[in-house]
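Engineer: Pasting the sequence and the predicted model now:
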Amino acid sequence: MVKDAIQDAVLEWYDKYYNVKPLLSKKKPQLTLDTSLSTGKYPWARETGDDILNDYFKRFNVESSAFDLLLYWPYEKGFLPNVLRPLSQKVPEISPKPLTVRMLVESAKAGRWIFK
């Protein structure tokens, strides 16, 4: 695939399958290279992010061994607050890194996940 064709293909794939109209919204969000799947106004849940990335790695033949889902969707505290947990089960407060469409495009061009 030509490099610009890869960008177009990734944008088209994400827009068609995952850039959906949020509930109670009149239109779907504007898709740009800086659209983040893990942060911002419309972040995906970890399970959905995992499904999206698995589809992406297969569809665009991107080698995924360097990809770490927890950088973009870290563990959350959940219902039980840390103050009530034993020390061994405390969940650290970690902000997710943005995982953008641009990162998907650049990794698809490289044929492997290139971000840490």
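Structural biologist: Right, received. Where do you want to start?
Engineer: can we go C-alpha only for contacts and neighbour counts from here?
Structural biologist: Will do.
Engineer: doesn't S107 make contact with V62?
Structural biologist: Yes - contact criterion CA atoms under 8 Å: V62 and S107 qualify, at 6.9 Å.
Engineer: shared neighbours, the two?
Structural biologist: W113 (CA atoms under 8 Å, 6 or more residues apart in numbering).
Engineer: adding another structure so you can compare the two:
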Amino acid sequence: MVTDESVLLFFREELSTLATWSFKKIPLELDTILQEYALDTTEFIEAIEKYDEVFGVDVSAINWDCYYPWEMEWFFRSWFTKKPLVQTKKPLTVKMFAESARAGKWLYD
């Protein structure tokens, strides 16, 4: 049976771990927004393809237009404005992939 932890472990193994400026590791969690965590697009695409193979979820059913392009906040943005960045796309999380793996198909869009 597929669990949240098994999918989380899968993505932790497949994606590089991010770190802060002081080299403190930022762990990948169930509710982490993958568009912001997986900065290497090639690595993320390969992880999604492997997810398809490992968990048997047809990733071709994912409508990527719902999730990309993702607006990344500019490092110095807070110096110029206090307005929050407004996202027009939905976030992708590990939890979404875990729920889809349990269902055997992509559940979102």
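Structural biologist: Nice, thanks for sending it over. None of these values were measured; they are calculated from a predicted model.
Engineer: List the residues that contact the residue most central in space within structure 1.
Structural biologist: In structure 1, the centroid-proximal residue (CA atoms, centre = their mean) is L37; its distance is 4.0 Å. Shown in contact with L37 of structure 1 (CA under 8 Å, 6+ apart): 43-44, 49, 98-101.
Engineer: What separation do you get for the alignment partner in structure 2 of it and P27 of structure 2?
Structural biologist: Following TM-score structural alignment, the counterpart assigned to L37 of structure 1 within structure 2 is L34. As judged by CA to CA, to the nearest Å, L34 of structure 2 and P27 of structure 2 stand 12 Å apart.
Engineer: Next, the buried residues of stretch 90-106 of structure 2.
Structural biologist: 90-102, 105-106 (16 or more other CA atoms under 10 Å).
Engineer: Narrow these to those in strands?
Structural biologist: Among the buried residues of stretch 90-106 of structure 2, none falls in strands (DSSP state E).
Engineer: what's around the aligned partner of V59 of structure 2 in structure 1, how many residues?
Structural biologist: Taking TM-score structural alignment, the alignment pairs V59 of structure 2 with S64 from structure 1. Using other CA atoms under 10 Å, S64 of structure 1 has 17 other residues around it.
Engineer: so I45 of structure 2 is in which element?
Structural biologist: helix 41-55 (DSSP states H and E).
Engineer: hmm, who's touching that helix?
Structural biologist: 10-11, 14-15, 38, 57-59, 101, 104.
Engineer: can you pull out the helices in structure 1?
Structural biologist: Along structure 1, the stretches classed as helices by DSSP state H are 3-17, 46-59, 69-72, 101-110.
Engineer: Among the ones you listed, show me which one is buried the most.
Structural biologist: Ranked by mean neighbour count, the helices of structure 1 are led by helix 101-110 with a mean of 20 (mean count of other CA atoms under 10 Å).
Engineer: Now do it: distance to the chain's middle.
Structural biologist: Here helix 101-110 of structure 1 is found 12 Å from its chain centre; the criterion is CA atoms, centre = their mean, to the nearest Å.
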